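>>> The following block contains a protein sequence and its predicted model.
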Amino acid sequence: MSDQIESLKPEEVSNGERPLSLPSELPILPLRDTVLFPNSFMPLAVARESSVRLIDDAIANGKLIAVFTQRDAAMEEPGQDDLYAVGTATHIHKMFKLPDGSLRLIVQGLARLTLDKVVSTQPYLRARVTPATEDTNEADRLEIDALARNINTNFQQVVSLSPLLSEDLQTLAVNISEPGRLADFIASSLSTISTAVKQEVLETLDIRARMDSLNRILIKELEVLELGSKIQSQVQSEVGKNQREYFLREQMKAIQKELGEGDDQTKEIEELTEKIEAAGMPEQVKKEALRELDRLSKMPIAAAEYTVSRTYLDWLVALPWNKRTDDVIDLVVTKNVLDADHSGLEKVKDRILEYLAVRKLNPDIKGPILCFVGPPGVGKTSLARSIAQSLGRKLVRVSLGGMRDEAEIRGHRRTYIGALPGQVVQGLRRAESKNPVFILDEIDKLGSDFRGDPSSALLEVLDPEQNNTFRDHYLDVPFDLSEVLFITTANILDPIPAPLRDRMEVLEIAGYTEEEKLKIAIDHLVDKQVKNHGLTSVYIRFTPAALRQVIRGYTREAGVRNLEREIGALCRKVARRRAENNETPIEITPDIVVEMLGAPRFLDEEMEERTKDPGVAIGLAWTPVGGEVLFIEASRMAGSGSLTLTGQLGDVMKESARAALSWLRAHAKEYNIDPDFFKSAEMHVHVPSGAIPKDGPSAGVTMAAAMASELTGRPVRGDMAMTGELTLSGRVLPVGGIKEKVLAARRAGVRQVIVPKPNAKNINEDLTPELRKDLTVHLVSTIDEVLALALQPVASDVRPAKKTTRSVGQVAAPRA
């Protein structure tokens, strides 16, 4: 390598005492990201072909060049406009040739130069240059000396704080007496300031201004270094503290190990750490769990807070953050499961199948919030179980009946003793799945008191747009409920707050028909009760006729719970018989039913018997437990023209009675009624079952029929029931609960029903062909049509003066 190193001797180098003689033109060496100051040495790397050529020529012609810093370091072939205007005359001291053709130089800055004009660009830049004379004003000498002292002091502090600067620089700076050279030396030594700042110092020819600028730079640099030193000290202190705690903790573990203590806690911490890592928590939740675990690791195992923290972590790791069951979406299988478990309920089944069809096409769709509304015993909860079974999902059921505390939904905050998450989170933990079918039973039985309103807490749970970040008070971290299929059940909608009802898709489930009850009994109830009572199908057999006798004579309900109880009563009778060593198989027939259960409680003949006299009409009512048959009785007596209403009637029902009487008085002549009958008589309307409150407008036509029957002496037909709201003009307005009312009529043996004409859509949509079999539905628009259908003719009857000509619609086949 010795032949690659050429030592060069400087010829005329300024010593600071006499002026340097410089040519008017010099080759220009552009510098990237560095500034060379006068009287300083610097290593340079030369790789550009033009620059290598320049150095070769300069060595052969006096070793003197000019260096100027590029404005843009990325520029490969800079011109005059790409270079700063002030540079440095430079002497080449040493040159090293490298194998790749590049050069390494050691150069010395001699004096400042001003770039006047580039005279040549090939093979490298040459330019006219002028020495830049420093400006020194004797009047500023005192200020310059003061600045020099400040600069020296600040520089000493910067060197002592900066790990990048050698301590030798402190000695060199102290021995420089000339202010301009001191400023150049310090500026060239500071490696942390930018190229632009260094160039600004180089271009400042006024000594006082240069010293002032450098002093500001040093003060700023000193502030940065002091702040960095403070931060470093804090970090080291924290690290030292952590290391000390670590060593102390390790020593404590060693001592506890020798004493046989502390092993359980260490194992618990390690076990919880593994569970947290394996739980699949979202990052935010995992961060909170690890923070709580760190607190737990620092607590004594005997501390009261230890159990609270440990229980909290157990809940976090036990939740199904990423566990879910795969949906089994087979519409045929699902339909078969639903049909096997439940008779009827076609609308509800269709809605479930529609949901599955959409989910099959779009697996990411948010599940609906379904609300099954219907009387007790119609299969709302069991239908939800069948849905879970058909989907292959886990099932969770929470009963909301009587719940009054909002914390039952959202959980209690951990500050309370014995705090636990709410029922929603508890249910998900039991299910061990993120997407179960979640049944919220009896949502209409929620209450509220000073502890809060649970129905308001359910607003977030049952909102698909919000429940993906449900935050339980106990957990205090978000949990995604958007994959849960929530199904709520209720007997009536009225108690449910409107905002909560708005979040649910309501599916009404009416009562079962006699045929559906019979099928349910044969397919499910009989086998269940026979097994529950320790019997077998070999020993006891129910005939369909016997079951039909139980349905008609011993139960009148929308659901099948009483039917199941009566079947159970028959099984108990047979079980006692067998327990008395009577092994003879028995077939349950209608006669055996009467023998075991006693005389039937409900008789079809009751309708004919109660309506054979004038003044009694059969109405239809809706109740939370299904439809009911309602008898309305009217009686005329001598009096002062008043209307008496009894039977615990509500205000709406009383107003319906007054409207009916007013219409009859207005149309008395048309029905051969004395127009002045009300002056010397009074009317009493009574609705039996006086212990039960009654209200609603749908008994208007029935009250009118009962009063018309009493006043005309024409009995109301015993095989006909009616419903509808009556106006003063005689129009019949639509009412609700049509299916429930029709089912009640069928249960009571009534086969003709009068319904408002606007309710025709309910008849067509809600009543199946099987339900309409042997049932005649008359659609009416006015009370004239009702009376024409309901009042029986008598031998002495005179036809009304105004005969109705309105059509009467019949739905389904006529009675056989």
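Yep, it's here. Numbers count the residues shown, from 1 in each chain.

>>> Please count neighbours and contacts with C-alpha atoms only from this point.
Noted.

>>> Could you say which helix or strand holds L272?
helix 263-278 (DSSP states H and E).

>>> Over to L290?
helix 283-297.

>>> swap in I618?
Counting by DSSP H and E, I618 is part of strand 616-623.

>>> go on, L26?
strand 25-31.

>>> packing partners for that strand?
On a contact count with 3 or more CA pairs under 8 Å, 6 or more residues apart in numbering; DSSP states H and E, strand 25-31 meets helix 49-60, strand 64-69, strand 126-131.

>>> Can you tell me which of these is nearest to R430?
strand 64-69 (74.0 Å; CA to CA).

>>> Hmm, H686 is touching I632, no?
Yes - judged on CA atoms under 8 Å, H686 makes contact with I632 at a distance of 6.1 Å.

>>> neighbour-wise, which of those two wins?
Higher neighbour count among H686 and I632: I632, with 23 against 20, using other CA atoms under 10 Å.

>>> what sits against the residue nearest to the more buried one when sequence neighbours are not counted?
Using CA to CA, 6 or more residues apart in numbering and skipping residues adjacent in sequence, the residue nearest I632 is V687, 4.9 Å away. Shown in contact with V687 (CA atoms under 8 Å, 6 or more residues apart in numbering): 630-633, 646-647, 649.

>>> Only whichever of those residues are buried, select them in PyMOL.
Here is the PyMOL selection string for the buried members of the contacts of V687, based on 16 or more other CA atoms under 10 Å:
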select buried, resi 630+631+632+633+647+649
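
>>> Now the contacts of V687 in a markdown table, please, with extra columns for secondary structure and distance to V118.
Below are the contacts of V687 laid out as a markdown table (DSSP: H, G, I helix; E, B strand; the rest coil; distance: CA to CA, whole Å):
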| residue | secondary structure | distance to V118 |
| --- | --- | --- |
| L630 | strand | 116 |
| F631 | strand | 119 |
| I632 | strand | 120 |
| E633 | strand | 123 |
| T646 | strand | 120 |
| G647 | coil | 118 |
| L649 | strand | 113 |
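
>>> dropping in the other structure now:
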Amino acid sequence: MNYTTKIPRTLPVLHMSNVVMFPYLLMPLVVSDEESKLVIDYALANDKLMAFFLDQEKDDTGITELANFGTAVTILRMLRNQDGSISMLLQGSTRIKLQKIVQKNPFIMVDVEAIPEQFEEDTEIQAYRTVALELLEKIAQESNILNREMITGLSNIKQAGRVADIIAGNIDLPISDRQKILETIDLKQRFRYLNNCLAELIKQMKVENHIRSNIQLEMNEDQRRYYLREQMDAIRRELGETDEVSKEIMKWQELIEQKNLPDYVKETALEELERLATMQPVSSEYSVVRNYLDWIVNLPWREYSKDRLDLKKIERILEKDHYGLKEAKERILEFIAVKKLKGNLKGPILCFVGPPGTGKTSIGKSVARALSRKFIRMSLGGIHDEAEIRGHRRTYIGAMPGKIIMEIKRQGTANPVFMLDEIDKVGRDFRGDPSSALLEVLDPEQNNSFVDNYINLPFDLSEVLFITTANTLDTVPPALRDRMEIIEFTSYLENDKIEIAKHFLIPREKENNGLAKEKITFTKAALQEIIRYYVREAGVRNLQRRIGSISRKIAKEVAMGTHQKWIIKAEDIAKYLGPRKLTLEMANRKPEIGVATGLAWTGYGGEILFCETLRMPGKGNIILTGLLGEVMKESARIAVSYLKANHSVFIIPPKLFETSDIHIHFPSGAVPKDGPSAGLTLTVALASLFTGQKVRHDIAMTGEITLEGKVLAIGGLKEKLLAAKRAGIKRVVIPEENRETLSDFPADILAGMEITYVQEIQEAIRILLIPNTETVEQKPKQRRIA
């Protein structure tokens, strides 16, 4: 009697290179590739049936194709895992033979023929069945891999073909033998081949047990590994073959031995390899262990690039790549000099602080090129998750190492130049505090044993030259700031920008726009025109954009056939860039009552800040606008309180404070402003408002004030002086306490500037307010500070 399960003629194909399915058997399976997912989705929508075939290699060419025989399978259960893979429980229904392939993309569809199962059994078949069960008993005696209850259950199954398939599906036979048994339709031949396989398996087990019995019970770790390898080799020699998993294990074994790994890493790698050897390739844990092995074996634990220590050559490279930046270059040369003399040195943690566009990131690349080291740049801006630095633990699905370890593995050396950009913009939320995770990375006393959560082994970062960049240190935690050596990058002067444009920006934009062969010259007046009236910045990024815009317009004319010698003059700039976008802030100004010129510091350099005040009938209220912070609001209240307390000195009727509302405004209302250094500007503007005396428009000021009328020191003075210089202001009033600060400033910044130092507010008011001659003549006996 023949019986065949009814199946469709055309089925989608699920194919694998290491799994053979048999009729009647249940098998759990996990798949993750996209083709298999499409096959499963199709099967779920069409009676849950699929064709399961083995991928076979043909003629040792490495090319695989589907085997001729397979099994029709039904999806009993299916679960989609969080990592994107699919877990299934499959049941084989009947043998099938491949007729033809009807579709290859996006997945394979084939026409199949169901193979009827033989149910007529004679005495010879029953004898073969009895021998197979006896061999199975011997296998159970030689090892513990079989459950004796299963053997008993097989004795009760009436269909001999089903018994043969169950045995083949549950015994650890090579894939080729399993496929051969599946393809053998004749039941006698199938049993004959199965029994031969079982007999060979018994021989293998006896050899294995013999080898094991000859091994000493007490042995060190190296001996144990040696005997295990001998055992595996003996088994393979006895079988005369190796499977794919064994090949992979051997590949890992050779790789671990070849790599120059520290002892603790090598020990961990071998332990993980032993775990891998005991796992099934279809297990989800198998890929996790293999990925971990790949990371720890291929990390550059002891691979260092050789440093170039020729100081003169390094100095030439730094000078060639960057204009100015004397302090940063000097510090780098000092580091290299000490390393050359001492031989080894813990990598310093340098922090370049300054406005955008001043060369902080680009000088890091030059340092790597000068030292002949690999360069890594990692932006920290917006990072909120601590795992971005330290990685995830392997217990989590999809766990990966942190970016520090990932980038070092990608570059392949343990001593790169590692630039951590935008360290002042690190975030913090419920996922952790990345800036705290950076403490271990950026501490020379700790980072020689940095532990990533995924790798879970100490990695030496002490040879890495870490360079961090920031626009401001205000948002950098004090503990992190303490671990770094701060090097300030100041705003560029006009002359600096002209030199940078000539030697760096113009050649770069010519190259970027296909104009390398064209003769293009920018006159100094043209560059001054762009710098003064088209860009206003501390760095040179916008200047490069404007030069690039001019270059593109020239490129358009060249592409249309115009070839000439291009000389860009000041009067040509408007033709290329349009009307002037900016004006010199003081050019059209004149002395006014209640309006004072202050200096402000921002993360993008210094700026001119005008303080406007207005008095109106009211009840003594103070109105503050311009998106001011709490510190500036307090400075405004201090200024009003000081003038109230000293109304007699400045000849201000006291009733004015009670019958007037005061409105204080700082223009650019959408830009947040805060800081104590606007206190002097606020006081001078209010003094002008109440006394009716105009404020000198050509003098800028900055300073913090107290209720006693003292002017205190402020920060960011270098950027503030550069802002005044850009605006055409040649005289600045600053606190006396900042006099020593100016001694470190380059002469170019102070050239053409008149600096006036004040200790008291009254001194500043006397300098900054223009005397009202009419008022003085009417009241000659009254004292006025003007």
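Sure thing, it's come through. Quantities reported herein were computed from a predicted structural model and do not represent experimental measurements.

>>> circling back: matching residues in the second structure for the strand holding L26 of the first structure?
Taken onto the second structure by TM-score structural alignment, strand 25-31 of the first structure occupies no residues there; it is unmatched.

>>> quick check: angle from that strand to helix 49-60?
Angle of strand 25-31 of the first structure versus helix 49-60, following axes from the mean of the first three to the mean of the last three CA atoms, to 10 degrees, is 130 degrees.

>>> Run a quick neighbour tally on L172 of the first structure.
Neighbour tally, L172 of the first structure, other CA under 10 Å: 12.

>>> tell me what the helix or strand where it lies is packed against?
Per DSSP H and E, L172 of the first structure falls inside helix 168-174. When contacts are defined as 3+ CA pairs under 8 Å, 6+ apart, helix 168-174 of the first structure packs onto helix 141-161, helix 179-189.

>>> so of these, which one's packed in deepest?
Of all these, helix 179-189 carries the top mean neighbour count, a mean of 20, counting by mean count of other CA atoms under 10 Å.

>>> how about that one, which residues of the second structure does it hit?
Going by TM-score structural alignment, helix 179-189 of the first structure sits over no part of the second structure.

>>> which helices and strands does that helix pack with?
helix 141-161, helix 168-174, helix 195-203, helix 207-259.

>>> Any chance of JSON lines for those helices, columns distance to G615 of the first structure?
Converted to JSON lines, these look like this (distance: least, CA to CA, whole Å):
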{"stretch": "helix 141-161", "distance to G615 of the first structure": "112"}
{"stretch": "helix 168-174", "distance to G615 of the first structure": "124"}
{"stretch": "helix 195-203", "distance to G615 of the first structure": "111"}
{"stretch": "helix 207-259", "distance to G615 of the first structure": "94"}
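
>>> of all those helices, which lies closest to S382 of the first structure?
helix 207-259 (56.0 Å).

>>> Tell me the spacing between L345 of the second structure and N415 of the second structure.
12 Å (CA to CA, to the nearest Å).

>>> In terms of neighbours, single out the busier of the two.
Between L345 of the second structure and N415, counting by other CA under 10 Å, N415 is the more crowded of the two (26 against 14).

>>> That one maps to what in the first structure?
With TM-score structural alignment as the criterion, N415 of the second structure pairs with N435.

>>> Tell me who's in contact with the nearest residue to that match once chain neighbours are set aside.
Nearest residue to N435 of the first structure, sequence neighbours excluded (CA to CA, 6+ apart): V484, at 4.4 Å. Neighbour list for V484 of the first structure: 367, 434-438 [criterion: CA under 8 Å, 6+ apart].

>>> can you name the residues of the first structure that stretch 318-329 of the second structure overlays?
With TM-score structural alignment as the criterion, stretch 318-329 of the second structure aligns to 338-349.

>>> Repeat that for stretch 290-304 of the second structure.
So stretch 290-304 of the second structure sits over residues 310-324 in the first structure, by TM-score structural alignment.

>>> Determine how far the last residue of the matching stretch lies from the first.
Start-to-end, stretch 310-324 of the first structure (CA to CA) is 26 Å.

>>> returning to what we had before: the strand holding I618 of the first structure aligns to what range in the second structure?
With TM-score structural alignment as the criterion, strand 616-623 of the first structure aligns to 595-602.

>>> In that stretch, which residues are buried?
Neighbour counts over stretch 595-602 of the second structure (16+ other CA under 10 Å) mark 595-602 as buried.

>>> And these, which is closest to G548 of the second structure?
For these, the nearest to G548 of the second structure is T602 (26.6 Å; CA to CA).

>>> where's that closest one relative to L717 of the second structure, distance?
11 Å.

>>> Neighbours of the aligned partner of R508 of the second structure in the first structure, how many?
Under the alignment (TM-score structural alignment), R508 of the second structure pairs with K528 in the first structure. With neighbours defined by other CA under 10 Å, the count for K528 of the first structure comes to 14.

>>> How about the helix or strand in which K528 of the first structure is found, which residues are buried there?
Take DSSP H and E as the rule and K528 of the first structure turns out to sit in helix 526-532. Neighbour-count burial for helix 526-532 of the first structure, counted by 16+ other CA under 10 Å, picks out 526-527, 529-530.

>>> Please list the residues outside it that contact it.
Contact partners of helix 526-532 of the first structure, identified using CA under 8 Å, 6+ apart, comprise 536-537, 540, 542, 564, 567-568, 571.

>>> just these now: which is nearest V197 of the first structure?
E564 (96.3 Å).

>>> Leaving out the residues flanking it, which one is nearest to that closest one?
L525 (6.0 Å).
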